[in-house]
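Peer 1: Below are the sequence and a predicted model; questions follow.
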Amino acid sequence: MKKLRVVFILLSLLITVTFISGWAAATPHTSLKSAVAAAKEHNLPILIKLGTKWCKECKEFEEAVVNVPEIGQAVNDNVVLCILDAEEGPGAKVAKHFTTRNYPSFILINSDQEAIARWIGFGCQDCFVKELISALDDPITITERVKRFQNNPTEDDAGRLGRFRHNEGMFAEAVAYYRRAQEINPASDTHYEMNIFGAMSYGNYFQIFSVDQLIVQADIILNAPWRGDKELLKVAFSMFKAAKRAKDMTLVLPYLKVAVEETAKSPDDGVLNKRAKLMPEYTLYISKDIKQALAFKKENQPQGWLEDANQLNNFAWWCFENEINLQEAEKLARKAITLAKPGREKGNILDTLAEIRYALGDASDAYKYVQMALSEDPDHEYFQKQLIRFKEITSAR
């Protein structure tokens, strides 16, 4: 039965657009309760999509389900779709239950609400379809898979359990499963070293893995015979984030240099686009050309960014973090405040302005703007900590 189901899924995805031009998308459920009822009625699993109003990929997925027949049919023929807001209403409880941190998060469950599989992101439509097909290929619960693995360890189960724990935020457990998969099949086509590095990168953010551990894993990838342009860029981006957290940008320099210089002649437009996003940092930290770094940063900004509150804020924060161009950063942050929606969005920009004013030597101004940020979002713990921080600074002067 399992093989017949997989064949059916693959055939449904290969139907031509002409043949399915009359296909209409089913209305997704916005309540887990109604989704469970529908799943029991039709004997189908449930695909929960947890997202937010500000998540770009979340919107892209919802549009694709309606407008891209291959995506819509893959979903509607095989699962009951339930779309929930992870930050508001009942969806927030579901997100907490499944320890969801990144959006969109896709969680496949059965009608008893037991997890089967989960993955993150919708940056690649083909990747989404592959994830869905893979999950439906062997749709047992995670509890059942763990028991099966304990009795009969296989590379496939180890890899699936690693991915699930990875996306669940259980990074140490994910690394252990990835290493086990690697041990079971050292000749596997899956480069588990990349999976391990990805889990360790996220784990570093939560202080589960140290920077030193991450460096060891990054060096393994750089010296691997199979690593290519995409792997180099992934390592560079991840090490850049780790270096920022460690407040030691020298940590990223070897990876940044190799990634930018070795991908310069790539024939892959996707690789070149990602490389372009590293050029501001490469120019700033390797070439040490502030003017050119700013030029690259502005070139990489999305169209219309000068009228977008969040994009203006992102640019201003980048300037603050790198301690450059602070006067223009202040000007753009002030403009962003006038464009921002009341609440957390405006509060975040006010916090950026506070940091810039402090960097420019005005702690009292910084304190004032953090007060304003907290008034926009009184329950925001970070703003509360910022208020205490700047109050102590101003009181000491």
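Peer 2: Received the coordinates, thanks.
Peer 1: alpha carbons only for contacts and neighbour counts from here, please
Peer 2: Noted.
Peer 1: Which strand or helix spans the closest residue to E328 other than its chain neighbours?
Peer 2: Nearest residue to E328, sequence neighbours excluded (Cα to Cα, 6 or more residues apart in numbering): A316, at 7.9 Å. Assigned by DSSP states H and E, A316 belongs to helix 309-322.
Peer 1: could you say what helices and strands whichever helix or strand comes after that helix packs with?
Peer 2: Sequence order places helix 326-339 as the next helix or strand after helix 309-322, per DSSP H and E. Under the contact criterion of 3 or more Cα pairs under 8 Å, 6 or more residues apart in numbering; DSSP states H and E, helix 326-339 touches helix 309-322, helix 344-359.
Peer 1: I48 contacts I107, correct?
Peer 2: Yes - when contacts are counted by Cα atoms under 8 Å, I48 is listed as touching I107 (5.1 Å).
Peer 1: roughly how far apart are E41 and A158?
Peer 2: In this structure, E41 and A158 are 32 Å apart, going by Cα to Cα, to the nearest Å.
Peer 1: okay, pairing it with this:
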Amino acid sequence: MMLKKYFTLLFLLVISIQAVQAQGIEFFHGSWAEAKAEAKKQNKPIFMDAFTTWCGPCKRMAANVFTKAEVGDYFNKNFVNYKLDMEKGDGPAVAKEFKVEFYPTYLFFTPDGELMHKAMGAKGPEDFIKDGQTAADPNSNLYGQVKRFKNGDRDPKFVESFLSKLGDLDQNMQKDVLDTYWKGKKMTDLLEPANWAIFRDHETDILSERYKYVFDNRKAFYDKFGKNDVDGSLINKAGPQMQTALQTGDEVLYNRVREVLLTSDKKEVKKFTANSEVLFKLVKKDYKNFNKLANAYVTEHIAGSAEDLNQLAWAVYQNTDDKESLSNAENWAKKSVELKKNYANTDTYASVLYKNK
């Protein structure tokens, strides 16, 4: 009798475990080629969870979202589901082919294995199901929107939506779409609200003719869209490009960014511009002007900031053996320690002292 009860309990336990497992997404087990063959056989699109073993958000999705009954109901009905570690087996080749750079990434393929949509990031069950619904809709998925654009759809609202979708997924394609969209348009078309929205939200090339036109004709854009919106757009695009100019020593890019930044009267932009001018002289090994600008920058912007003084002194330590520059760096590092002593500025001060012996 006890044995019968034991087997009954064991049977119920197995059934309950199977029921829990069946609630979530059921993943196909096999190679990528086998998963594509299965999708073709069932005439279903493929959902691929592109993950890595070290990705925390990937683990949370697997534990807290893929296991939900409503998620399983939708994905099991509509997709052949497949998990692939991007660092093992077929993973590296898939990651390279479909430009998987962030995790988790969700790839959706047609039954023939052609990419039709891409999404990223940890999210809740409702938003994740929306990703699946978008992927399954030929009018909304990335594949469908690429086809619409290639077939000549240039409606600004559609293009803006398409560019927004591309923003995090394929920046090279986003640039190509922008260049294609603007072909045949006049510069004055940028003053149309829909086109301004596309420029404001998606243009990144500050050396482009479009950017130059907006910058040179700011007054007309102020009158139409407001000074804050226009200046904010121009400066937000220029700021990140300064890092590229500093890394490469590109004078054309540097001068363009500087020209834009100098139009701002905001305190934080003025500080950023002054700092960039100082660092660019250091990069170009123009030590005479570097020291002149650096001392003015310290006096005007960072005399009371231990962190900023330390960063400037460290930049000198890392980039030059010039004696005047090192002597100035020694003073900045010393002042940083006096303001707020910590491991970082103590290390900088000691390093500069040693190098400046």
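Peer 2: Cool, the structure landed. Keep in mind that this is a model prediction, so the values were computed, not measured.
Peer 1: TM value for the aligned chains?
Peer 2: The TM-score (TM-score structural alignment, normalised by the length of the second structure) is 0.48; 258 aligned residues with a Cα RMSD of 5.7 Å.
Peer 1: circling back to that earlier point, compare I48 and I107 of the first structure and say which is more crowded by neighbours.
Peer 2: More crowded of I48 of the first structure and I107, by other Cα atoms under 10 Å: I48, with 28 against 23.
Peer 1: which SS state does that one fall under?
Peer 2: At I48 of the first structure, secondary structure determined by DSSP: H, G, I helix; E, B strand; the rest coil is strand.
Peer 1: so when I look at I116 of the first structure, I'm seeing a strand, right?
Peer 2: Yes - counting by three-state DSSP, I116 of the first structure is located in a strand.
Peer 1: quick one: it and L108 touch, right?
Peer 2: Yes - the pair I116 of the first structure / L108 is scored as a contact, 5.4 Å apart, by Cα under 8 Å.
Peer 1: shared neighbours of the two, anything?
Peer 2: Jointly contacting I116 of the first structure and L108 under the rule Cα atoms under 8 Å, 6 or more residues apart in numbering are A135.
Peer 1: who are the neighbours of the host helix or strand of S16 of the second structure, in terms of helices and strands?
Peer 2: S16 of the second structure belongs to helix 2-23 when assigned by DSSP H and E. Helix 2-23 of the second structure is packed against helix 69-78, with contacts defined by 3+ Cα pairs under 8 Å, 6+ apart.
Peer 1: between the very next helix or strand once past the helix it packs on and helix 69-78, how many degrees?
Peer 2: Downstream of helix 69-78 of the second structure, the next assigned helix or strand under DSSP H and E is strand 80-85. If you take axes from the mean of the first three to the mean of the last three Cα atoms, to 10 degrees, strand 80-85 of the second structure sits at 110 degrees to helix 69-78.
Peer 1: ok, then the element right after strand 80-85 of the second structure?
Peer 2: Taking DSSP H and E, what comes next after strand 80-85 of the second structure is helix 91-97.
Peer 1: which other residues reach the helix or strand just after that next one?
Peer 2: Downstream of helix 91-97 of the second structure, the next assigned helix or strand under DSSP H and E is strand 105-109. Strand 105-109 of the second structure is touched from outside by 45-51, 115-121, 135, with contacts defined as Cα under 8 Å, 6+ apart.
Peer 1: So which elements touch the helix holding A316 of the first structure?
Peer 2: On a contact count with 3+ Cα pairs under 8 Å, 6+ apart, helix 309-322 of the first structure meets helix 326-339, helix 344-359.
Peer 1: Can you tell me what sits against the helix or strand just after the longest one?
Peer 2: Heading C-terminal from helix 344-359 of the first structure, the first helix or strand you meet, by DSSP H and E, is helix 363-376. Helix 363-376 of the first structure is contacted from outside by 342-344, 346-351, 353-358, 380, 383-384, 386-387, 390-391, 393-394, using Cα under 8 Å, 6+ apart.
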